[in-house]
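In: need a structure here:
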Amino acid sequence: MQLHESIEGKKFFLVLDDVWTEEPQNWERLWGCLRCGSKGSRILVTTRKVKVAIAIGTTKSNIIPIELLSDEDCWSIFSQVALSIRSDIEEYKKFENIGRQIIGKCKGLPLAVKTLGSLLRFKRKIEEWQRVLESELWELEEVDKGLLGPLLLSYRDLPPPLKKCFLYCAIFPKDSMLEKDKLIRLWMAQDYLKVKGREDMEVVGEEYFESLAMHSLFQDFERSEHDGRKIIRCKMHDIVHDFSQFLTKTECSALDVNKSRLQLPCWKARHLMIMGEMSKEVPFPSFVYNETKLRSLAVPRRLYYKRTIASSKLFDRLTCLRSIDGPPVRKIPKGIKKLIHLRYLALGWNPWIKELPEALCELCNLQTLDVSGCDNLKRLPERIGELINLRHLMNSRQDDSSYMPRGMERLTSLRTLGSFVASRGKSSKACSRLKSLNKLKHLEGSLTLRRLGNERDLGDDNDDEKVDLKSKMRLVELNLWFDRTTETKGHRVVLECLQPPRSLEKLEILAYEGDTIPPTSNWMLSLTKLRVLTLRHCFLCECLPCLGKLPCLETLTLEGMTSVKRLGNEFLGIAEDDQARGDQAETASSIIRDTAFPRLETLIFLLMTNWEEWDDCEIAGGKTIMPRLRHLSICWSPELKALPDYILGSTSLDKLLIYYSRHLNNRYNMETGPEWPKISHVPNISFTPPGPAAQGSL
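Out: Predicted structure coming up:
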């Protein structure tokens, strides 16, 4: 429906890349949406299969076969990959002759060229290249396809543990996005990672992943939106996926329950993924309950809302399982304790699970427990402290969790903890206090602290040990969510004491009810690596700290700060000598001598319903305010009267959104606003309502 509405009556050019679906009925709904486009629209489909082109309805005259690469094009790709680290001209020439002979065996296929280039990049001896050229693999009958030889050579070059990790990927459907961290945890569950001494398994897994990527066995990397370096997800090339299945035979199987016949035999499978839409007519395949040698079972989460499976049979019989990912079950039976080899249990986003049995805590080998998004799960098992090998506890988005069971401090191997729920004054005999986090020295990534506000959560008055977050330098994201049922004084004390580590890059404070955020001399301004800051629904907070002094802040969101009436120069972080002169020139603009918000790119104000004034400021000595600001949104701020000159004169601002802010709309909109010329240089402007969008607006 959205596609239909977006292109109706318009001329469009649609590219469908790398299509494999052959069934004509799968295309009928899509074509129905596309027929509403204007005459002259075009669709380009890329595929490796002629049958796909025919199923789509392409005529033979419209099929454009892609020619193989020329020898020179192949050499260009190969040399960029294999010889890029060889700067010496003589060394380059020495390898060029044998390199051209090697790419001659690739038969013009770019994937083969890239794979061999990746294989030979770090082989520094000419003899190693010669062995590749003379390998007996080129004599195999299957090599006439041009790709099996290079892939086999690359695969054989891997050490045994990496071969296992690569072959395990055959369990995923073709064209799947593979989550890197999840993949590493699944490798851990199968004991594929060979750890020496005090090495961290997750670090070894990262090294394995990078090695496979360097061999061109992964591609289409999706990287972190913040630093652009860390890989979040990736894919396997379709042919590489076929190659992995070719090597695993039936050991790794992915079965679609909607297919008329299950083509792959499962009786030899060790790793199995069940796909498709289960229903009364298409139940979960019962033969799976008899596959007692299964080591991995995965069921995509989209099946949850169709039909559940018999959990008692699953957990009673498949006792060799090391990983269970996403089974749609209504209840976890006590029989789960029989799965003594289980290391990975993912139950996330399951709406039926209301409790976890205490028997689950007998799984002494469990490394990963994922219950994220299980909205009806009220609490974790009381004996969770017995899971001493647990490394990853994903329990985010459990808004109704009442408390954290006693014994959390025993989980000293934890690397990931989604959220920790404060005790709300409950007896220490019943639950874990925040100071339990002190024992979890390896915590990393993201952490959410919920229901904050009770001073006793920090430790008893006679307790020398207080909660310590500063030492957890691997944490990069922290969410502090306060409880409105506690006293405002408690909010201030807790926020003052919860000092995050200086490594923090992202911070959110929600529902804090103090009248001020901690002062400038306190911990917030020590977060010199902070890139994203969100203050949300802090209704009683009247003024803000000197956020302009945060050197790396890129995104700032202020939402629901309904007690803020004025953003003064303290918000920018005016130099102390300028503040001292404030009494002498109260009516004049202050002068800023330091760059304020030097890296800020996105500034968002939401529901600032009582905000009236945004102070201006003179700029001295070439210093600037928000020199990189690109996106400014002001939504539901009806009392704000004007924008400061340093915003109006910004040359970097690319996008300005003013929604439901009557004074700003009347002042700046294109038709009637007297000060429209002051913002007309901004490429993308949007007012609503009322007020038309400006030329070039969103």
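In: from here on, contacts and neighbour counts on C-alpha atoms
Out: Fine.
In: Next, work out how far apart the most centrally placed residue in the chain and Ser224 are.
Out: Centroid-nearest residue in the chain, with Cα atoms, centre = their mean: Ile232, separated by 5.8 Å. For Ile232, the distance to Ser224 (Cα to Cα, to the nearest Å) stands at 6 Å.
In: do the same with Asp256
Out: 32 Å.
In: Do a quick rundown of the helices in the stretch 251-400 of the chain.
Out: Along the stretch 251-400 of the chain, counting by DSSP state H, counting those that start in this stretch, helices occupy 311-317.
In: And the strands in it?
Out: Assigned by DSSP state E, counting those that start in this stretch, the stretch 251-400 of the chain shows strands spanning 252-256, 271-275, 296-298, 323-325, 344-346, 368-370, 392-394.
In: What residues does Ser661 make contact with?
Out: Ser661 makes contact with 634-640, according to Cα atoms under 8 Å, 6 or more residues apart in numbering.
In: mind checking how far it is from Pro638?
Out: Distance, Ser661 to Pro638, using Cα to Cα: 4 Å.
In: Same check on Cys552?
Out: The spacing between Cys552 and Pro638, counted by Cα to Cα, is 30 Å.
In: Before we compare anything, build this one as well:
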Amino acid sequence: MADGLVSLVVESLGSAAVQELSSLVGVKKDLEKLSRTFESLQAALSDAEKRQVKDEQVRNWLEKLKDVAYDIDDVLEEWKVVIDGCDDDTSSGDGTVSAHSFSPCFCFDRVTFQVKTGRRINAISRRLDEINEHKDRFFFREFREEGGIVELDTMETSSLIDETEIFGRERDKERIVSWLLSEGNSNEEGIPVISIVGMGGIGKTALAQVVCKDERVKRHFDETIWVSLPHDFDVMRVYLAIIKISGMKFSEFELHKKLLHSVASSLEDLQPTVQVVLQQKQFLLVLDGVRNIDEDRWERLMISLKEAAKGSRILVTTRNEHVTKTFAPTMMHELQPLFQNDCWSLFSHRAFSGGRRGDELVKLEALGREIVINCRGIPLLVKAIGIALRSKTDVRDRQSVLEEGTWDSLDAEKIAPSLSVSFHDLPQHLKQCFAFCSIFPKDHLIEKDKLIKLWMAQGFILPKGRVEMERLGGSYFDDLMRRSLFQIIETDEDGYAKYCTMHDMIHDLCKSIMGECFIIQEKTPKSHLAKARHASWICNGNVESIPSFIYKVGNLRTLLLIGWSKVPSISNHFFRRLKHLRALDLSGSRIKRLPNSLQNLKLLRYLDLSATEIQELPEFISSLCLLQTLKLNHCCNLRKLPKRIVKLIKLRHLETEGTYLEYLPEGMGGLTSLRTLTKFVPGVERGCKITDLKDLNLLQGELEITCLNRVASRDEANEEKLENKQNLHTLQLSCKAWMCLETHIGSEVEQVEGVFEGLQPHQNLRDLTMSDYIGHQFPSWMEDCSLYSNLTKVQLLYCRCRQMPALGKLPSLKWLKIKAMFEVRQVGSEFCGSNHGGITGTFPKLEILLFERMYIWEEWELNVGAGSIPSLFQLCIESCDMLKALPELQHLTSLQELKIRDCPILDNRCQKEVGEDWNKIAHIPSITIDGRKIQ
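Out: Predicted coordinates for the structure are as follows:
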């Protein structure tokens, strides 16, 4: 890991900002010397990293080098903070500092500052000279990486598991699928459990993922629920996963807080909620990575699942065959190592897919087959080592894999050293990113977005032209995933990785490399923390204070609280010695205020206060002048942000999901570095205006703009230039919720209509939600198929319009939800985008159509014909009391699911059609009426 750290230091020493500052302060020669020495050492680090595993003297030499590298990095960071000044807008957009930007205070004390900084740099230089002299004792082989960053073949990462990389498991898959689809036992005898048992790295999770993606399985089950379990069988984690699939407005934060703050019986209190979610549903529950389980917890879970429909199944992956004895009834499939031919197919797919010539493959095949034999049929080893060899072009380099590996045992605990080639083969820019992940405990669900922002906070993401740091971080993550160092557990709606875990053997490898990451638990020896640079503290619901010894670890750069705790406050002196922190996560605690010592964290770039009881942020938050990420999600007691937050000009991400702010501070438009602004809330007499959005053109991802009734006019809305924000893909526009329930005079309606008309987004928009809208007609731009060809998802919630918008011609619309449009009595041809009854070719890509709580909707006048809604897969209608009939369903040939609930007139009509006119619905595989599956 030292080469990655040194690489970052060399990059920093060579930056334009440091070069300019060194000239001004008079230490240019000293820094140039440091840079040259680090560069000369850098060539030897690759060999040193490999040799440190067996040579303690090399390991000690590397530790000293890392200490020096960390120290010079701290000096440079503190230096830039002092010169920039936390409260002065002295830095330019590119981060450089000009000579005329120094504050009078700095100029007055320039000599003192120069002397102090010079002494520190001189002391560091002497230490580095000594380390450089000792280098020659070890006779390191020198290697210089040429051509910049070494990357794998460019690939898109789009799905949970790539079936092209699953070799030799077809029989295993078919056996599991047949068990899942079999009639099985009656519901009274319990839900059948299928267990996949095998050693670590054998491919249990991959097999389960492939099974879940099988089309037969997807059609058979109403819901598939995937739960990755830690060492203890956590019933709460299963509950959270079940409630999540229901679509309830119940966040993980809110559930955990409810449990944390209530009585011990709260698990039982949630059982009825889980039962309602699963009532009469035929589901597949996957419990991945079960290590141990007791009968009481298992029985508690089974009680919660007793309302499930017949045909439901539970699929378990585990290393421990004894775990399966808890399940009854059960079927067990023991997964065996891959056959050699399948191993070779997997290995060659990984190692030789980079476009090599035939003669090269002939030379390498013999060596490759020897490597495959030594992998003993374990897919994890085959994939990781295969991908490590892809970038090696010399047979001698490949031969070294055999020499470095530990190949004499099938024991999962002893083969991890063989994976070290996966680390040593990583490009320098990935080594620290990977090693940093040892800060998370085993089986921890790692959020991709959070991990990237933590990497940014540590400076691990090297600049590359004008490419955004977040995008580079995403490519780093994807590269590690393709090397099988991450296991993807959950993807977003577009199929890209969202959450991942690390296999235990990979985690062991990671931990052995990164000796500076510590997971702090009750029994952690305090002496081990002396060299800690990154630490996480594992909380549980009963913890009421942060261990006092943590604040003495002055070298800490990262401190994460993982889990949920009852910590009510943090002592004021806690952060006085932690001045090197770059990342601080206090989420999930009960803290109500921040201690004054927090303002000492001048180098802090990442601060997470989500799901705390924080009541207000202090004005001194502006002193954290390097802050990039501020997370305030689900802070139920927080109603406003400090005025001086607008001084954080380097802030890139401000997250407030689930936090109900009354308004944002005046001057938000000055935060032009913002990429994420979860929610924008304009004020009336106080706070920001809608025009503050005008210059925030770097915003990306999702944006919710609320309280739009506070905006005075269409002209004011036009000024914010929403159409310039080309990286926004999700937009929510809403007034206050209570407004849609009141009667409004014409001027109010006209004002809101004008404001929404003025908020025309960029044509790259993919997801649009409009809620609590009191206008009589929708803005004209949302129906413009020529502009919004990328729009795939639309939600209209609690809108007062009496007529549906003309959405039928939007060429890419796939998902449409209409809810609580209480003024709509009739849906006609205007909905399809035609005022003349013509409907051919409407909704060309629509797959899912949902109607909910349309209480006075009576008629759906849609003469469905050829070419209309050709891709519709699912139609759901719920709580539409007055609806009399559906369109001609026999023409919707692609329809696979029809769900009707709480629609009394429609229910009777459908029941009658089932009995009298079966041909109209015979082509629909799944019909559910009021929770009863008709077919």
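In: list the residues that contact both of Ser661 and Pro638 of the first structure?
Out: If you check Ser661 of the first structure and Pro638 against Cα under 8 Å, 6+ apart, no residue is contacted by both.
In: Check the secondary structure at Arg233 of the first structure for me.
Out: Secondary structure state of Arg233 of the first structure, per DSSP: H, G, I helix; E, B strand; the rest coil, is strand.
In: That one matches what in the second structure?
Out: Using TM-score structural alignment, the equivalent of Arg233 of the first structure in the second structure is Tyr499.
In: Grab the nearest non-local neighbour of its match.
Out: Of all residues not flanking Tyr499 of the second structure in the chain, Glu447 sits nearest, at 4.5 Å (Cα to Cα, 6 or more residues apart in numbering).
In: Roughly how far does the residue lying farthest from the centre of the second structure sit from Arg909 of the second structure?
Out: Using Cα atoms, centre = their mean, the residue of the second structure lying farthest from its centre is Glu916. It sits 50.1 Å away. Using Cα to Cα, we find Glu916 of the second structure at a distance of 10 Å from Arg909 of the second structure.
In: repeat for Thr676 of the second structure
Out: On the measure of Cα to Cα, Thr676 of the second structure and Arg909 of the second structure end up 48 Å apart.
In: What is the burial count for Arg802 of the second structure?
Out: By the measure other Cα atoms under 10 Å, the count of residues near Arg802 of the second structure is 17.
In: And the helices in the stretch 1-150 of the second structure?
Out: 2-13, 16-25, 28-42, 45-51, 56-84, 104-108, 110-135.
In: picking that back up, next, the contact list for the aligned partner of the residue nearest to Tyr499 of the second structure in the first structure, please.
Out: With TM-score structural alignment as the matching criterion, the partner of Glu447 of the second structure in the first structure is Glu179. Contact analysis of Glu179 of the first structure by Cα under 8 Å, 6+ apart lists 232-234.
In: any idea how far Glu179 of the first structure is from Pro519 of the first structure?
Out: As judged by Cα to Cα, Glu179 of the first structure and Pro519 of the first structure stand 40 Å apart.
In: and if you look at Asp615 of the first structure?
Out: Distance of Asp615 of the first structure to Pro519 of the first structure, computed by Cα to Cα: 20 Å.
In: Give me the more crowded residue out of the two.
Out: More crowded of Asp615 of the first structure and Pro519, by other Cα under 10 Å: Asp615, with 19 against 14.
In: what's the matching residue for that one over in the second structure?
Out: In the second structure, Asp615 of the first structure lands on Glu861 (TM-score structural alignment).
In: Its match is in contact with Val827, isn't it?
Out: Yes: here Glu861 of the second structure lies in contact with Val827, judged by Cα atoms under 8 Å, at a distance of 6.1 Å.
In: The stretch 1-150 of the first structure: strands as residue ranges?
Out: 13-16, 42-45.
In: wait, which of these is closest to Glu508 of the first structure?
Out: Taking Cα to Cα, strand 13-16 is the member of these nearest to Glu508 of the first structure, at 39.0 Å.
In: what's the average per-residue distance for that closest one once overlaid on the second structure?
Out: Compared with the second structure after fitting, strand 13-16 of the first structure deviates on average by 4.0 Å (mean Cα distance after the TM-score superposition for the first structure).
In: What range does stretch 160-168 of the first structure cover in the second structure?
Out: Stretch 160-168 of the first structure maps onto residues 428-436 of the second structure, going by TM-score structural alignment.
In: How about the contacts made by Val329 of the first structure?
Out: Counting by Cα under 8 Å, 6+ apart, Val329 of the first structure has contacts 308-311, 350, 352-353.
In: How much space separates the aligned residue in the second structure for Leu390 of the first structure from Pro192 of the second structure?
Out: With TM-score structural alignment as the criterion, Leu390 of the first structure lines up with Leu651 in the second structure. According to Cα to Cα, Leu651 of the second structure and Pro192 of the second structure sit 51 Å apart.
In: Glu254 of the second structure too?
Out: 32 Å.
In: Neighbour count: Thr676 and Arg909 of the second structure, which is higher?
Out: The neighbour count for Thr676 of the second structure versus Arg909, taken as other Cα under 10 Å, is higher for Thr676 (22 against 14).
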